[in-house]
Structure formats: structure tokens, C-alpha cells
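Undergrad: Need a 3D model of the sequence below.
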Amino acid sequence: MNRNVKRIGVTLLTAIVGGAVAIGAYKILEPNSMSGMSLDQRQKVYFANNPSQITSSTGAIDFTQAAAAVSPGVVHVRTTYSRSMASNGGVSDPFGDMFQDFFGKRQRSAPSQNMPAPMGKGSGVIVTSDGYIMTNNHVVEDAEKIEVILSDKRVLNAKVIGRDKNTDLALIKINATDLPVVKLGNSDNVKVGEWVLAVGYPLTLESTVTAGIVSAKSRQIGILAPEIDRNNYDPNNPPTNSSIESYIQTDAVINKGNSGGALVNANGELIGINSAIASQTGTYEGYGFAIPVNLAKKVMDDFLKYGEVKRGYIGVTFQELNFDNAEQLGTKEIEGLYVNSTVEGGAAAIAGIKKGDIIKKLNDHEITSSASLQEKIGTMRPGDKVTLTVLRDGKMKNFDLTLKGDAGMKLANNGKEVTEVANSLGATFSPLNDAAKKKYGVSNGVLVTSTAPGKVFDMYEIPRGTVITSINGKGVNNNDQVMSALKQNDQMIDLRGVTPDGSTFRVTFPIK
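TA: Next up, the predicted model:
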């Protein structure tokens, strides 16, 4: 009996010692083993050793567990800017005056040398225990100094690991260990109507938690598109739009200073980075917008692995179908993306997708808007394989594509990329039906179905509903002819047409 007891004791002691050695070895090796890991892998290691005890609290509408778990991992980001930048009008703000207060931009009046340097404020989300923090690009852009104030009141300097204007995301790093981490969720699983919390540092307050619901998904609000300065427009270098906007919309209260903070679900999982509000006053009026965390994860992993964002492209131009343009495009479908053209040598063209196809699904995910497609493609890289489901001749067909990089989106036009020229116009077109031709008194033309803020059509005040009859002296009837006509002249673009009120017009502007 005593021998058995002794044997059991020895076995138990051996197991305890072995476990302690294993844990000790892991702790010694942990810093080095993290270097090649993605954010998801880093988080799995962290939460394997710090398991979450949160259970969904939506039934009782009690968010205490989620708030307590998330708040320590959301930080205050404080930025300092040079006086010279302020005296020159401040750092450029691509989001416009409507969003200045929310984004925490410093005042643009020139300070005297006796005044303190201009400062800004925002929020950030700790995603690894060794100090990687997600925030917004506009929170840290052009800052000379970035400080992070932790929930325990420590103030640490931060450095920028990477910034991406196209998604308004940034990754910054502080030198610290054993930090509280906010668990990454899955924004694909977010449902309209579910409860969410917004956590950040609004106004002049300390850490603040507000609650609301998801009001909508895949929202485009047009704040990331590059604007054209009418006084300093450079026709040799027109701005192009590679931005990705597919926001989660929420009615949780967010204000200036919340930018870069956390939008989390009832389980305390990060589902978005709070980024903007729709407001005429600069303060909360009911609508907030967050970048989906799946998109943010991909951008952050690119910063960690490549030092820059690697973006894949399908290689198509398209427009959203709706009740108004379906008949003009010759289809009864009012949902999906109508393919206007494919880029020669691009992923779509190689796979066999053609003009007139209607994109319905990407990897079995329904695509109902350009934002939803951009979001999904935005989480992928060149070389990734995807399956597009399109409607062609009344039948669904699947096409397997291998995404291309930037080079796969280029079409040469005497040294100028015609796709860049087309994108700089900032307009979508549809063919004219017979009734429209009769109404405008023209025999050919394309109808302007939309215009993008800050692009050439907007700059020259060519509105939606205008008919373009010729480009560079060549008559146009569809998108293929538009692209062909843009190739006719590598120095100028000449547009002629009829305005919605029936007046004829001509606009000519130079390109390189």
C-alpha cells in the first residue's frame, strides 16, 4: 500500500515538475517565437494562456463583462505637430471640415512661438501584449510625436509601423510587455440589429463606453476618396481612388476622440475600428461608422510581414444595379454589379468574365454593393484565388480567378494608363435607350449615372443625368467605346454632350 502511494506521489511530482519546465521554457522562448506570427496567431497564444470568461450578455442587456474586459485594452492616443505645419494651414485633412472635430485635428490658426505646439487626440486598440496598437491613419498622420496613455495612466512614446490612407488604418507600437489585449472577432459574422459597444476617449473625457446596435453594414460615405483642389489641380497627375469604404454603421454614441477606438460585440470581441460620424456639427447626431476588423487585420498583418499593404485586384469596372439603371443596361436584374469592362491581362479577363456579366457572389458570399465586394477583396492579396459567380444569359456561372497586383490593373496608352484616366473622371456610364435619345435629341451617347466627389466630373460640375455624346471627337454609345475614345489623345480630353436641362456643352482639359 505504502509502495503504491509512494509511486503515485512520484508520478504526480514528475508531472508537476515537467509542466513547470514546459511553461518556463515557453516563457523564455515566447518573445522570439512571436516575431513571425500574424495577429491571429499572436492572439491565439495570448488567449490560450488568458482564456476569456465572457459570455454573451444580450439576453439580459448587461454589458458589464464586455466593458470590463475591453476597456483596459483601449488607449488614448495623443499627437503633437510642428508649429510650421500649423502656420501653413495645418496638416491636410482629406475628410473635410464636417469631420474635423470628430477626428481630433488641431486648430488651423497659426500659433505664436510662445504658444504650445498644436496637438490632436484619438484612441487606439491594443491587439498584442507586446504593444502593437490599431488606430486610424488620420489620428497619427503627419504627427511629430505620438504618445499613448494606458488605462493605468502610464504615458509611453509610440512609433508608426505602417499607415494606409486607402483604408484609414494605422499600426503603431509602444515598448511594453504584459499589456491587456482586446480579442479580435469576425466582422463577417456581424448582424444588423445586434448589440455593440463603442469604447474610446471622446471629448475631454477619460475612457468611455457607450452602447447601441449595428444599424447597417457595407456603408460607403465617400470620405476617403481623394478630393480635387480646384485652385491647384495638376492635370499631369490627377488623383485616383483606390480607397476601400465598407463601414459598419452603428448608433452607439461616438464623438471626437473616439476615432481609432474599439467597436466590440456583446462577447467583448473587436469587430471594428471607429472612424467617422455623419454630422453637420462635428458631434454625435446618430450615425457612427467603423472599419470592419477583418479588413483591419489584413492591413495590420501586411504591415508586420511586408512593411506595406499588398492589395489584390479583380480587374473589372462595374456599377451597382438598381431599379433606375437596370432597363438602360438591358437587364431585369436590380441587384448585383454590372460589369462595364475588364482590364486586359487582368484576373477577370484571363478567367473569361465579360462585359455585361452581373457579379452575384464572391466565394459564395452574396455581393449586393460595390462596398461589399471591395471589403472582401480588400482582405486578400495578389496571388490569392477566388471564385466569382456571375449571371450570364440568365444562368449562373462560376469563374476561378487569381488576383493580380497593381501591375495587373494597368493598360498602356502611349505611356499613360488609360484606367487611371478613366478613374480620374470619377463617373459611371450606361447606354442610352431609344426614349432617352429622343428626349435629348441625340442619335448616340452614354448617360452619366453617378459622379464621385472630388473627381474631374465633379470639379467641372458635370452632374448625374448628363449625356456624353463624344469623347475626343469620337461618338460613344457604351463603356467599351468610352475606354477606346480615351485612348485617342494622350494630351487632352474633349467631352461634348447635353446637360439634364437640354443645353449642349463642351469641356476640354489636358492630361499628360
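Undergrad: from here on, contacts and neighbour counts on C-alpha atoms
TA: Fine.
Undergrad: Quick one: residues contacting residue 257.
TA: The neighbours of residue 257, taking Cα atoms under 8 Å, 6 or more residues apart in numbering as the test, are 102, 103, 104, 121, 122, 123, 200, 201, 202, 203.
Undergrad: Following element in sequence after the helix or strand encompassing residue 19, please.
TA: Applying DSSP states H and E as the criterion places residue 19 in helix 2-33. Next in sequence after helix 2-33, counting helices and strands by DSSP H and E, comes helix 39-49.
Undergrad: Report all helices and strands that that following helix contacts.
TA: Judged by 3 or more Cα pairs under 8 Å, 6 or more residues apart in numbering; DSSP states H and E, the packing partners of helix 39-49 are strand 183-184, helix 293-306.
Undergrad: Next, the structure of the following sequence, for comparison with the previous one:
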Amino acid sequence: MWRMLWLAGVSLVMVLMQVLTAQARPESLAPLADKVSPAVVNITTTTVIEGRTGPQGIVPEGSPFEDFFREFQDRNGGDNGNRPQRSSALGSGFVISEDGYIVTNNHVIADADEIEIEFFPGDGQPRKLLPAKVIGTDPNTDIALLKVEAPAPLKFVTFGDSDTARVGDWVVAMGNPLGQGFSLSAGIVSARNRELSGSYDDYIQTDAAINRGNSGGPLFNMDGNVVGVNTAILSPNGGSIGIGFSMASNVVSKVVEQLKEFGETRRGWLGVRIQDVDTDVAEAMGLDTAKGALITDVPEGPSKEAGLLAGDVILSFDGTEVADTRSLVRTVGNTEVGKTVRVVVYREGKTETLKVTLGRREDAERQSGDSDDDGADPDVTEKELLGLSIGVLTDKMRNELNLSADIDGLIILSVNEASEAWEKGLRGGDVITEAGQQKVASISALEARISEAEEAGRKSLLLLVRRNGEPRFVALNLQ
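TA: Have a look, this model is predicted:
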């Protein structure tokens, strides 16, 4: 009796699972396609290329055959080779408002002289083409915002929450692959939080087929909301092999809001140089775990005014825990310019909270000016320490290495290739400006820092090293 009840229960569970599976994966994506396709557009760009002044590219300039080929060109088209040429390119996009705002990739419309939008025609409907103007672009995320003037309200789609997209969720890509016209492909979310090359990258990886021409098109979830903008593929031959990347909608939506309001992005700027905290650096500084963002330099800007120092580890920014440099850059960039935020740092064995009023990153990048620590010019000495042959900087060395006069410290003359210092990338010509988070301008000062670290029971010493003016921290073992 109990066995029969148990079997009946198992059967019921299996039936329920099949029902739920059927609900999770519809038999057809046609209803979804019908819903979202009117908002997906093809984009054609035209660029005028200046004509050639001669038979360049056919024969070298000055070649005895140059006159022959010029005469050949004249006979077969007169001066067509000197006339401006029109080059066309294709891409995709999607409408986000009934009044005609359209999102695409920046690389789709970059340098275009004319942009034409083709709307989804539907069954038996004629093609509808409209010219578009550029509202704003953001090369950092490869996003562009366009605008068309339509005679009637347009069908549009909305952004979804890309943070809720899970690996394994079904997604649909729409666009204009290889110029074939409107096309749909389906797949799953293969991975999340992929980083390609940018500071603000947050890509969704998908195996939904993405090819050339799909760039700028939408990646939909099963609710018909845009969770990504199809941007790039990984392929040895230029075609889809099931590794495509879509910029997450939570990044895109913030960029679009700023482009729509200002015509450009306005990202928060903290004004520090940073690096990740690895286990050696954490141990050298007395941190329990390797997390946060280690400040390597504080040029003139918001952080210097607020009292942040090189050697501080940023643990929290505006109430958000900082895991690494990437998370800090994205969080700061998404914060309002001019906002005063609380920054929690680890300094000399304890935490401190400072208030920083953020600047604007784009302004800082245009002005871009750094300042280095001041110091004195000590006597020249040399010594072997920590696998390094070290000397004190002189004016002659500064001239030979093209170093700024305000950089002071110890010059690395050579590195033992069997040492940890070599493995961690230290090389001759690097300049050590700090050891144990204190300035060093003499060999004796460095030796004192080593002794202090050993007496404190530390296994490693933290060095601030500059190469071509760029600072970074390196932790070297003392044992």
C-alpha cells in the first residue's frame, strides 16, 4: 500500500517537473518575436572617402609604370579615381521610446556622414526608411544614441535588469547579420561579467548566433526586455562559433540616460591610481584578506583634497564594499558627479573614513596632470638587498633615465634573475620611492624599513616602485 502511494507521489512530481520545464522553455519563440521585432532596426551608414590623386596602391609612387597606369585609369573612367568615394556599412539597433530614440554600438556609426534606419516591415508591408542623427556616443562602452523623426509614435522595447540574468537562462538576439535583413537567433546565457578591454566592461556571454551586422542589436530575455546590446564575437574566422558578447543593459541604460540628457557621459572621478591587493601585499600590510583597491598615487584632485594617501587601501566606497580595482572603477563611474561620498580606507593598521566630493572623469582625462613626491639628492651608495642591486639616484642618473627632477628614491641597478623580485617584474631602471609605506632616499633608510618589518613579524615588505613615471606596489618576501 505504502509502496503504491510512494510510486504515485513520484509520478506526480515527475509530471509537475515536466509541466514546469515546458513553462520555462516555450515550444515556440514566435510570440516573443512578434512582440519585439517592430522595435528592432537595421542601420546603414554611408561615409565619403576622399578620392585618390594618382594610381596609389597599384604601383609605387615614382615608378616608371606610374604614367602607364594613370593613362589606363583615364581611359577606363576618366578621373573617377580622383573623385570622392562612398562607402557603406551595416549594423543593427533598437528603438527605446515612441518619439524615436534608438540605441546601437558606437562602432556601427563612428565617422559616418549619413545614417539611415530601416524599420521592421512586417508581413506584406513596404520598407520604411528614416534618416537619423547622432545624439551622443560613449566609446568606453561602445554605445551610441540616435534619434529619428517619425510621422507617428514608434513601437519600442524597454531595458530589463541584466543583474537578474543567470547562466543557463534563455535569450534571443535580433539584428541584421551579414546584411541578410531581420533575423532572430536563440541561445542561453553562457557566462556573466565578462571583461574584454574597457574599464566599464560588463558583458553577457551567449551562444545565440551573433555575426557581423548584428552589432548594436538587442539581446532579449524571455519577457521581451533588453538585457544586453550585442557588441562582439570571439571567432578565428569572423563568423559565429557560439561565443558572443553583449554589453549588460544595466551599464547601457545609465549611459543612454546621460547621452539623452547631456549628449555625453558624465562619470564620477575619484582621482587616484590603484592596483589590486594580492595575498603578498595583504600580508605585508597586515590585512586579513586580499581585497580592496590599493592606492599607488594621489595626483591633484578630489582624493588629494580629501586627504587620501598613497598606500591606503580603499575597502568601501559610498556604502559599497570594494572587491577589487575593477569594481571600484565601475562604482565610481556610476556615481553622480559632484556627490560627496564616504570612503573607508585601511591605513597603518586601522580603518579611517574620509569624505570625498567627486569630480568628473571626462574633465580629468582632458586635463590629465600628475604630481610625484618631492625629495632630496643624497650621496651615491650601492648595495645588494632583496635580490636587487640598489643605488641612490643622482642628477646624472635622472638625465640618463629621463626622470623628472622631483622624483627621489633608490634606483634599481640590476635584478638577480633567480630572485622573487625578477619574477614580480622588477627591472633595472625602476625607482623605489617608498618602503613599508615610508619614503626612502638612502640605503640606510631602506635597511631600516626591512628591520622594522622583520621586528614586527612581517614576512614581506611593501615597495612603491616607479617605472617611466608610473607607480605600482610590489611586496617582496623577507625570508
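Undergrad: Superpose the two chains and report the TM-score.
TA: Laid over one another, the chains give 0.62 as their TM-score (TM-score structural alignment, normalised by the length of the second structure), with 356 aligned residues with a Cα RMSD of 4.1 Å.
Undergrad: returning to that earlier point: what angle separates the helix holding residue 19 of the first structure from helix 39-49?
TA: 150 degrees (axes from the mean of the first three to the mean of the last three Cα atoms, to 10 degrees).
Undergrad: So what's the residue count around residue 497 of the first structure?
TA: As a burial measure, residue 497 of the first structure scores 24 neighbours (other Cα atoms under 10 Å).
Undergrad: actually residue 24 of the second structure, sorry about that
TA: Residue 24 of the second structure has 12 neighbouring residues, counting by other Cα under 10 Å.
Undergrad: got a list of what the counterpart of it in the first structure touches?
TA: Aligning on TM-score structural alignment places residue 24 of the second structure opposite residue 60 in the first structure. Shown in contact with residue 60 of the first structure (Cα under 8 Å, 6+ apart): no residues.
Undergrad: What are the buried residues along the lengthiest strand in the first structure?
TA: Secondary structure of the first structure per DSSP state E: the longest strand is strand 208-219. Under the neighbour-count criterion of 16 or more other Cα atoms under 10 Å, strand 208-219 of the first structure has 208, 209, 210, 211, 213, 214, 215, 216, 217, 218, 219 buried.
Undergrad: ok, average deviation of that strand from the second structure?
TA: Here the mean offset of strand 208-219 of the first structure against the second structure after fitting is 3.0 Å, by mean Cα distance after the TM-score superposition for the first structure.
Undergrad: and residue 147 of the first structure, that one's in a strand?
TA: Yes: counting by DSSP: H, G, I helix; E, B strand; the rest coil, residue 147 of the first structure is located in a strand.
Undergrad: shouldn't it be in contact with residue 75?
TA: No: counting by Cα atoms under 8 Å, residue 75 is not a contact partner of residue 147 of the first structure; they are 10.0 Å apart.
Undergrad: Please say which of those two ends up with more neighbours.
TA: The neighbour comparison of residue 147 of the first structure against residue 75 (other Cα under 10 Å) goes to residue 75, with 29 against 18.
Undergrad: and the more buried one, how far is that from residue 181 of the first structure?
TA: 11 Å (Cα to Cα, to the nearest Å).
Undergrad: between these two, what contacts are shared?
TA: residue 126.
Undergrad: From residue 281 of the second structure, how far out is the residue nearest the centre of the second structure?
TA: Centre of the second structure computed as the mean C-alpha position; nearest residue by Cα atoms, centre = their mean is residue 198, 1.8 Å away. Per Cα to Cα, residue 198 of the second structure is found 25 Å from residue 281 of the second structure.
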